[in-house]
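S.K.: Model the structure of this input:
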Amino acid sequence: MQFAESPVTHPRGADPRGANWTAKLRAVGLRTTTQRLAVLAFLDHNPHSDADTIFRGVRDVLPTVSVQAIHGIVNDLSAAQIIRRVNLADSSSAQYETRTKDNHHHVQCIRCGRIEDVDCTVGHAPCLTPSNTHGMRIIETDLTFRGLCTDCEREEK
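M.R.: Next up is the predicted model:
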């Protein structure tokens, strides 16, 4: 499959392109479809993409796919925890990524909106301990660092 977007290198050799998506889909009771595999392949190379970006990225190989179908696919895949839905305060829509279950965080440029992964600072989940858990057992931490990327900072000068 060829996609318009460029491949992305993942930290610490965690390259999800080697994942067996067919086995993962079947393990959670989802059928392996061309559309699901195309979405997963696109997200491997383009993490933090929203549904519209995924749609534009896969429509060359799936010309009959609709935006509604993409929304349904990402909802199914995120519900099955095959992909992760990322909701950031300064983003107009949810983004999706294939990097799941490792409790990583994100850094987001406040000007251009670029999002990058930040590995857990301690190395085990959760990375942070709240001052008051209100009686809850903490399972994960969702933290977003916000700043200016080097490109946007250069433009400011």
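
S.K.: Only C-alpha atoms from now on, for both contacts and neighbour counts.
M.R.: OK.

S.K.: Am I right that residue 96 sits in a strand?
M.R.: Yes - applying DSSP: H, G, I helix; E, B strand; the rest coil, one finds residue 96 inside a strand.

S.K.: quick one: it from residue 52, how far?
M.R.: 11 Å (Cα to Cα, to the nearest Å).

S.K.: More neighbours: which of these two?
M.R.: The neighbour comparison of residue 96 against residue 52 (other Cα atoms under 10 Å) goes to residue 96, with 24 against 15.

S.K.: I have a second one here; can you model it like the first so I can compare?
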Amino acid sequence: METTQTGASHPSQQEWAEQLRSNGRRVTKQRLAVLDAVDAMPHATADDTVRRVRQVLPNISVQSIYVVLADLTAIGMVSKFEPPGSPARYETRTGDNHHHAYCINCGMIADVACAVGHSPCLTPSEDHGMKLLSAEVVYRGICAQCQQDMANSSAVQ
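M.R.: Now for the predicted structure:
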């Protein structure tokens, strides 16, 4: 699965540590390893994250990584989204209410900037008295490479 992320910055271990402390969390090697793994692989699944973290911490349990992912998501250092028919994905790009384009053929995921430049990016017909903070949008389609592959396979037949 290919993934694209725009405007990505890669915080240092010190920046991660400061963010953890400011969110009332202890700085642990497990949290730092998960943050580094998710940052290195935007739109990674939990299983992708486990494989990457175990390169640094071979004895960490799968459960520990899931707990860290859930906690980092809860405090907003990691965001989680669930493409249709795919496991949940994680990324360190947070706070900008961006969206995602998802290829239904190969699973490629690309970041898409907020539709109107500010949250919640959509104007619903009814807000039910809520102050809306964000909107999650997944654009489903077929990526350029898959379109090309389909066109080539049709031309061969």
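
S.K.: In space, what's closest to the alignment partner in structure 1 of residue 33 of structure 2 - neighbours in sequence excluded?
M.R.: Mapped onto structure 1 by TM-score structural alignment, residue 33 of structure 2 lines up with residue 38. Residue nearest to residue 38 of structure 1 in three dimensions, not counting chain neighbours: residue 58, with 6.5 Å by Cα to Cα, 6 or more residues apart in numbering.

S.K.: The one you found pairs with which position in structure 2?
M.R.: Checking TM-score structural alignment: residue 58 of structure 1 goes with residue 53.

S.K.: before we move on, what about residue 128 of structure 1?
M.R.: Matched to structure 2 by TM-score structural alignment, residue 128 of structure 1 sits across from residue 122.

S.K.: How about residue 84 of structure 1?
M.R.: Per TM-score structural alignment, residue 84 of structure 1 is aligned with residue 79.

S.K.: what residues are up against that match?
M.R.: Contacts for residue 79 of structure 2 (Cα atoms under 8 Å, 6 or more residues apart in numbering) come out as 73, 90, 91, 92, 93, 94.

S.K.: ok but the first one is inside a strand, no?
M.R.: No - the secondary structure assignment for residue 73 of structure 2 gives helix rather than a strand, going by three-state DSSP.

S.K.: In space, what's closest to it - neighbours in sequence excluded?
M.R.: Nearest to residue 73 of structure 2 is residue 79, by Cα to Cα, 6+ apart, at 5.4 Å.

S.K.: ditto for the fourth one
M.R.: Residue nearest to residue 92 of structure 2 in three dimensions, not counting chain neighbours: residue 78, with 4.6 Å by Cα to Cα, 6+ apart.
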